[in-house]
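Engineer: Here is a sequence with its predicted model. Questions after.
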Amino acid sequence: MTGFLALLGLARAGFTAPSFAIFTDLMTGWVCAPGRRTITAMITVADPAGRRAHDAYHRFVRDGAWAMPRLWQSLATHLVARFAATGTVELACDDTLFHHEGRHIEGAGTFRDAVRSTLAKVVYARGLNLVVITLQVRPPWGGCPIAVPVNMRVHRKKDTTTTIGHAATMLTEIAGWLPGRELHLCADGAYATLARDLPDRVHLTCRMRRDAALYEPAPARTGKRGRPRTKGARLPTPAQLSKTLPARAFTTAQVDVRGATVTKLVHVTDVLWYRINKTRLVRLVIVRDPDGVEPDDYFFTTDPHAGAAQIIGRYAARWAIEICFRDTKQDLGGQNPQSWKRRGPERAAALSLWLHAATWSWYLQTHPDGRTWTPRPWYRHKATPSFLDALAALRRALWSGRITAMSRSEPDNTKITEALLDTLAYAA
């Protein structure tokens, strides 16, 4: 319990003393509250005696004099120092929709719902469109990496800043928080244009369009009058290139795909994707399934020193951000806090993502072996903990501290207390 309170203490500088006390109560109440994580449910657990006015907690989220960027900075610097102290800082970026019904929710709009949409049908839903950057953490037990949020923005309808613009702003912020560190961002193809103007010390890995217009590098100046050429001869598109390449142009690579080693055939070439960046070459990687079951895939990176296996592995690890979104919505109830006005909706969503990162940080430090969960008869092959297991361990520690403080120290109560804690751990 003290370890989690110490993590909350990282954000103390961003609050006054009274507001920090409310922040601590809300975060612990968010973890321990059963059922839907409304602000009222958090208060019921964190402040059952009513030490503060009920509306003080709502005002804190909606109008409190504190800034979310300071909370992100304190947590991001701690996470990087703890889990990525050396080497390149691996990041991932994507956007997600936090569902909210109603026409009077500040910042909400109707956006494409990526979870429910398919190639044949696009589904739209109302809510907050969040652009999130996460830190990729390799857990000590191996397997799939863990994505922990380190920055977030809300993209509004008719916003002059696009989702790509929000991502670029956050990247610049993170680079400023981590002076001297190399950053590498992975994102899906929608964020490919980030390669136009990356901050110093930042590289990007993305999926490339099948019909991307590629060129050879600009030829050397001839000494003739006139403006020099900015691009060379036109090259085939990635899809055309993969069809015309002979089999000998591909090499075999052993790729780490979320903890599993997979064999792929790869072809690497440096090209100029003129639409994305007019002066900087990108490294194109064509990935082929040796068995011919999966279609060819195409990735690019602005890192000129990255190998094919590293590029593919980085992009595969990007899937962890999708797991982060699912866990924040389903296990933490990130869509549940009923704060609708002014800064309330955006702050509530940001706090849920902040708490997701804080929970994983606490768990990785206090349970490095990951053995806190009980194997289920229907899930015999489970070998690593999930976020729900981490949340249950934290909930158990917080409830244990509260119950112990209110209980008599008699041996007869031990079995009852342990059974109660086990139930509370997975009650929410």
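Structural biologist: That came through, no problem.
Engineer: For the rest of this, base every contact and every neighbour count on C-alpha atoms.
Structural biologist: Fine.
Engineer: Name the residues of the helix or strand hosting Leu420 that are buried.
Structural biologist: Assigned by DSSP states H and E, Leu420 belongs to helix 414-425. By 16 or more other CA atoms under 10 Å, the buried positions in helix 414-425 come out as 421-422, 424-425.
Engineer: quick one: the residue nearest to Met68 when sequence neighbours are not counted and Ala427, what's the gap?
Structural biologist: In space, Met68 comes closest to Arg347 once its chain neighbours are excluded; the distance is 7.2 Å by CA to CA, 6 or more residues apart in numbering. From Arg347 over to Ala427 the distance is 26 Å, taken as CA to CA, to the nearest Å.
Engineer: Compare the two (neighbour count), which wins?
Structural biologist: Under the neighbour definition other CA atoms under 10 Å, Arg347 and Ala427 were set side by side, and Arg347 has more, 21 against 13.
Engineer: State the distance from that one to His58.
Structural biologist: Taking CA to CA, one finds Arg347 at 11 Å from His58.
Engineer: cool, Gly334 as well?
Structural biologist: 16 Å.
Engineer: More neighbours: which of the two?
Structural biologist: Taking neighbours as other CA under 10 Å, Gly334 and His58 compare with Gly334 leading, 26 against 19.
Engineer: I figured Lys278 was touching Thr230, is that so?
Structural biologist: Yes: assessed by CA atoms under 8 Å, Lys278 is found in contact with Thr230 at 7.2 Å.
Engineer: what residue is smack in the middle of this protein?
Structural biologist: Thr134 (3.3 Å; CA atoms, centre = their mean).
Engineer: which residues sit in contact with it?
Structural biologist: Neighbouring residues of Thr134 by CA atoms under 8 Å, 6 or more residues apart in numbering: 91-93, 147-151, 321.
Engineer: take a look at this one as well, against the first:
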Amino acid sequence: MPTFPAAFQTLILPYAALFCKRVFTHAQLLPAGAILTPGKRTVTAALRIMGLAQHKAFHKYHRLLSHANWSALAASRLLLQQIVRLQADNQPIVVGIDETLERRWGHKIKARGIYRDAVRSSGSHFVKCSGLRWMSVMLLVKIPWADRIWALPFLTALAPSKGFYEDKKRQHKPLTEWAIGLLKLVKRWMGERKVIAVGDSGYAVLELLHQLSGQVALISRLRLDAALYEPAPPAAASKKGRKPLKGNRLPTLQAVSDDSKTAWQQATITDWYGGQTQQVSYCSQTAIWYHTGKPPVAIRWVLVKWQGKVAAFLCNDVTIDAVSILGYFVRRWSMETTFALVRAHLGVENQRQWSNKAISRTTPVLFGLFSLIVLLADELARQGLLEGQSSSWYHKSHLTFSDTLGCVRRHFWRQMHFQTSASGTDVVKLSAHQFSLWENALAWAA
């Protein structure tokens, strides 16, 4: 077993409580191997990069994902407790929630379905794809050394289609119920700390807003033609029958936007798309959002104009001001970046597992590996060891995730093989074993 860097051991040690001692020995090697492996993040690739290509008991590492008893939820809670330290204690916990499609084929992958491929589709072009649908919750926090809002995944759940449950006792859960369960779980983990969740227009659902009211503040887009009402008037004590749920109908947000008498305010939103600063005009009020047969929900709506565009947003916590709602919502755009990065740099969609348990564990682990790498990089930044690639023709003022991953890899190689070398030496001796590992990694990197 190789000697891991101290920063990695500090981060991985709390997870030892999830495994028995024998299994944890294998468990800590796989994430280290996944960090160092270029290309596909399979179990065998991790073993090769760690120098265990001739290990006879390689099947034990596969069984860690397919058979070993450990709780992925407990691991998610530990990871959340680690990444929340990247922000101040007096700030609310801002999380994003969204689903993504992992493209997978094969009749042995029972949870797969046919879904709309959001990456390849557009407003006029619809693309369907076979794969696994994942719902992920990410902490949206500003990383000082990157000077950007990054989305750090910590809780990812498989949300199969309705067809998956046709021959099973369990009933199908729509995405709304998955979101309610995951966000309530995050709130329970965070205790008294305020939790704010942001999602796209798919999460602007009355049942979801109603279930989370008083627990999680949910921010989402709102239709410009949504049915908004005044609060219900107080019912007379002598009046019998049902109490009113709403008051008079209010103008639609489209009508408010077109009205020349609407009073607009100006605001500057930082961390807009691309990390830019954006000037916007907005107006905001509170209202009751109601639809027949659905529970009424008190919301604060925010109507925004910028560069000729108009959009509306809502929040089920009316105490949050309009500018804060906009600032929280624009953080959501970093989630799409994370989805792209885990595919490009961490091997998501390259798995080869077929068992249900291994499939349900591998992708969430790779998503969590993204956050683990950021935590390792943050520790290196505190020690002044985090440096990106630079050249005479290009210098980066802030690091990207590819820079971060490269710095963490470089630190691993140095600590695992050169920790006994004297500082300031011109020549570093390289063992034949280590040279072989690097030779193979470079030769098959593509």
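Structural biologist: Nice, thanks for sending it over. As the structure is a prediction and not an experimental result, all values here were calculated from the model.
Engineer: Quick TM-score on the pair, please.
Structural biologist: Laid over one another, the chains give 0.90 as their TM-score (TM-score structural alignment, normalised by the length of structure 1), with 421 aligned residues with a CA RMSD of 2.8 Å.
Engineer: thinking again about what came up before, distance from the helix holding Leu420 of structure 1 to the middle of the chain?
Structural biologist: In terms of CA atoms, centre = their mean, to the nearest Å, the centre of helix 414-425 of structure 1 is set 33 Å apart from its chain centre.
Engineer: The biggest strand by length in structure 1 against structure 2, how far on average?
Structural biologist: Ranked by residue count and defined by DSSP state E, the top strand of structure 1 is strand 124-137. Here strand 124-137 of structure 1, set against structure 2 after superposition, deviates by a mean of 0.9 Å using mean CA distance after the TM-score superposition for structure 1.
Engineer: quick one: that strand aligns where in structure 2?
Structural biologist: On structure 2, the counterpart of strand 124-137 of structure 1 by TM-score structural alignment is residues 128-141.
Engineer: Measure how far the matching stretch is from the centre of its chain, please.
Structural biologist: In terms of CA atoms, centre = their mean, the centre of stretch 128-141 of structure 2 is found 8 Å from the chain centre.
Engineer: sorry, back to before: counterpart of the residue nearest to Met68 of structure 1 over in structure 2?
Structural biologist: By TM-score structural alignment, Arg347 of structure 1 lines up with Arg361.
Engineer: for Gly226 of structure 1, same thing?
Structural biologist: Gly226 of structure 1 maps onto Gly241 in structure 2, by TM-score structural alignment.
Engineer: What count of nearby residues applies to its match?
Structural biologist: By other CA under 10 Å, neighbour count at Gly241 of structure 2 equals 6.
Engineer: In three-state terms, label it for me.
Structural biologist: Here Gly241 of structure 2 is recorded as coil under DSSP: H, G, I helix; E, B strand; the rest coil.
Engineer: Then the one 10 residues further on?
Structural biologist: For Pro251 of structure 2, the secondary-structure state derived from three-state DSSP is coil.
Engineer: What sits closest to it if chain neighbours are left out?
Structural biologist: The shortest distance from Pro251 of structure 2 to any non-neighbouring residue, by CA to CA, 6+ apart, is to Leu228 (7.4 Å).
Engineer: if I pick that neighbour, what's in contact with it?
Structural biologist: By CA under 8 Å, 6+ apart, the contact set of Leu228 of structure 2 is 249-252, 287-290.
Engineer: filter these to the buried ones?
Structural biologist: 287-290.
Engineer: Return the closest of those with respect to Leu303 of structure 2.
Structural biologist: Nearest to Leu303 of structure 2 out of the buried ones among the contacts of Leu228 of structure 2 is Ala287 (CA to CA; 12.9 Å).
Engineer: What strand or helix carries the counterpart of that closest one in structure 1?
Structural biologist: Aligned counterpart of Ala287 of structure 2 in structure 1: Val271 (TM-score structural alignment). In this structure, Val271 of structure 1 is located in strand 260-271 according to DSSP H and E.
Engineer: So which other helices or strands are in contact with that strand?
Structural biologist: strand 251-257, strand 282-288, helix 308-317 (3 or more CA pairs under 8 Å, 6 or more residues apart in numbering; DSSP states H and E).
Engineer: ok, average deviation of it from structure 2?
Structural biologist: Overlaying structure 2 shows strand 260-271 of structure 1 at a mean distance of 1.2 Å from the equivalent residues (mean CA distance after the TM-score superposition for structure 1).
Engineer: Report the angle between that strand and helix 308-317.
Structural biologist: Between strand 260-271 of structure 1 and helix 308-317, the angle comes out at 110 degrees (axes from the mean of the first three to the mean of the last three CA atoms, to 10 degrees).
Engineer: How about residues contacting strand 260-271 of structure 1?
Structural biologist: 143, 214-217, 249-256, 281-290, 308.
Engineer: go with 6 Å
Structural biologist: Residues from elsewhere that reach strand 260-271 of structure 1 (CA atoms under 6 Å, 6 or more residues apart in numbering): 216, 250-255, 281-289.
Engineer: Residues touching stretch 64-78 of structure 2, excluding its own?
Structural biologist: Contacts for stretch 64-78 of structure 2 (CA under 6 Å, 6+ apart): 18, 154-155, 357-358.
Engineer: how about the next helix or strand after the longest strand of structure 1, aligned to which bit of structure 2?
Structural biologist: Counting by DSSP H and E, the next helix or strand C-terminal to strand 124-137 of structure 1 is strand 146-155. Against structure 2, the aligned range for strand 146-155 of structure 1 is residues 150-159 (TM-score structural alignment).
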